[in-house]
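Engineer: Predicted model and sequence below, questions to follow.
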Amino acid sequence: MQALRADMFEEICPSSVLPFRIGADKWAGMVLRCLEDGPRRYSELRVPLARISPKMLTQSLRALERDGFVARTAYERRVSYELTALGRSLLEPIRGLCEWAEEHWDELLDARES
């Protein structure tokens, strides 16, 4: 499994202006995308999600776990997070929302600025 890239989500990313929420907050979709290729440790998630405060990332992960999208596994010296079958079933709709946001990027920005 490849390491997550720090530039996985640009600072001005369509995901951050989507008018839709998955789970409890605007970061949940990005967290799910980070878990797409398999389990990740918290420190690995921090790399592409550096704009999210540690507190907010923890809250997002807890909410995703509570809602059944993410499973948390505690080992002796580490914790990992991975998608459940329910969480994996959201990946295709998330891709669709990302494509929609890219198509309507200018309109979304104009609406936010007005």
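Structural biologist: Done, it's in.

Engineer: From here on, just use CA atoms for contacts and neighbour counts.
Structural biologist: Will do.

Engineer: Tell me which stretches of the protein form strands.
Structural biologist: Assigned by DSSP state E, the strands in the chain fall at 40-41, 70-74, 79-83.

Engineer: Let me have these in CSV, extended by distance to residue 96 and mean neighbour count.
Structural biologist: Supplementary listing: those in CSV, determined by distance: least, C-alpha to C-alpha, whole Å; neighbours: other C-alpha atoms under 10 Å:
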stretch, distance to residue 96, mean neighbour count
strand 40-41, 24, 18
strand 70-74, 20, 17
strand 79-83, 18, 20
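
Engineer: Pipe the ones you listed into a markdown table and attach distance to residue 106 per row.
Structural biologist: Below are the strands of the chain laid out as a markdown table (distance: least, C-alpha to C-alpha, whole Å):
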| stretch | distance to residue 106 |
| --- | --- |
| strand 40-41 | 33 |
| strand 70-74 | 32 |
| strand 79-83 | 32 |
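
Engineer: Indicate which one of those strands is closest to residue 20.
Structural biologist: Nearest to residue 20 among those is strand 70-74; the distance by C-alpha to C-alpha comes to 19.3 Å.

Engineer: which residues of the chain fall in helices?
Structural biologist: Secondary structure of the chain (DSSP state H): helices at 14-17, 28-34, 42-46, 54-66, 85-88, 91-103, 105-113.

Engineer: do you know which of those helices lies nearest residue 76?
Structural biologist: If we rank those by C-alpha to C-alpha, the stretch that ends up nearest is helix 42-46, at 14.7 Å.

Engineer: try it against this one:
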Amino acid sequence: MASWRCRDLRRFASSVSEVPQRSPEDRQPVTRRKEEEIPRATWTLSVLYGKWKLKVLVEMRDRPVRISELQRNVAGATKKMLIDTLHALEADGIVERKEFEAAVRHVEYGIMPSLREPTC
């Protein structure tokens, strides 16, 4: 049985090497689709999809928060996951980042003011 697997692996490896590689000039840049191109509900679900996004937004519903505060309040989330989640929400225009240059530099994240007020 092991020789059968090795034979198939060799066949697969040879078929992969025959696939033509595209040059970097041929590749299209990956961009997010704009809200106008897809239905609003689909866009909203795609933005909020993720294990930590809704939990992070719930923590920010009343006021801006720091990463350390989120780490204390969102159980099970690592600092890296929270930072990645916040950067994704910031890229989608849901969260804004404010840097404070004081004696001790710190960063706060909050929900965009335009999104705080309901539109309907």
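Structural biologist: In hand now; what should we look at? Because the structure is predicted, anything quoted here is derived from the model rather than measured.

Engineer: Overlay them and tell me the TM-score.
Structural biologist: Laid over one another, the chains give 0.54 as their TM-score (TM-score structural alignment, normalised by the length of the first structure), with 71 aligned residues with a C-alpha RMSD of 2.1 Å.

Engineer: middle-most residue in the second structure, spatially?
Structural biologist: Central residue of the second structure (C-alpha atoms, centre = their mean): residue 88, 3.7 Å from the mean position.

Engineer: which residue in the first structure lines up with that residue?
Structural biologist: Using TM-score structural alignment, the partner of residue 88 of the second structure in the first structure is residue 63.

Engineer: again, but for residue 53 of the second structure
Structural biologist: Per TM-score structural alignment, residue 53 of the second structure is aligned with residue 28.

Engineer: what does residue 71 of the second structure give?
Structural biologist: Alignment note (TM-score structural alignment): residue 71 of the second structure maps to residue 46 of the first structure.

Engineer: What's the separation between its match and residue 55 of the first structure?
Structural biologist: 11 Å (C-alpha to C-alpha, to the nearest Å).

Engineer: quick one, which of the two is more surrounded?
Structural biologist: Neighbours per residue, other C-alpha atoms under 10 Å: of residue 46 of the first structure and residue 55, the larger number sits with residue 46, 18 against 8.

Engineer: Could you pull up the contacting residues of that one?
Structural biologist: Residue 46 of the first structure makes contact with 52, 54, according to C-alpha atoms under 8 Å, 6 or more residues apart in numbering.

Engineer: Give me the neighbour count for residue 82 of the second structure.
Structural biologist: Around residue 82 of the second structure there are 19 residues (other C-alpha under 10 Å).

Engineer: if we can go back for a sec, now the match of residue 88 of the second structure: closest residue in space that isn't a chain neighbour?
Structural biologist: If the residues on either side of it in the chain are set aside, residue 63 of the first structure comes closest to residue 24, at 6.4 Å by C-alpha to C-alpha, 6 or more residues apart in numbering.

Engineer: Looks like that neighbour contacts residue 61 (just checking).
Structural biologist: No. The criterion here is C-alpha atoms under 8 Å, and residue 24 of the first structure misses it with residue 61 at 9.8 Å.

Engineer: higher neighbour count, these two?
Structural biologist: Between residue 24 of the first structure and residue 61, residue 61 has the larger neighbour count (other C-alpha under 10 Å), namely 23 against 15.

Engineer: Next one: the more buried one relative to residue 107 of the first structure, how far apart?
Structural biologist: Distance from residue 61 of the first structure to residue 107 of the first structure, by C-alpha to C-alpha: 30 Å.

Engineer: Likewise for residue 62 of the first structure?
Structural biologist: Counting by C-alpha to C-alpha, the gap from residue 62 of the first structure to residue 107 of the first structure is 33 Å.

Engineer: So for these two, which residue has more residues nearby?
Structural biologist: The neighbour comparison of residue 62 of the first structure against residue 107 (other C-alpha under 10 Å) goes to residue 62, with 17 against 12.
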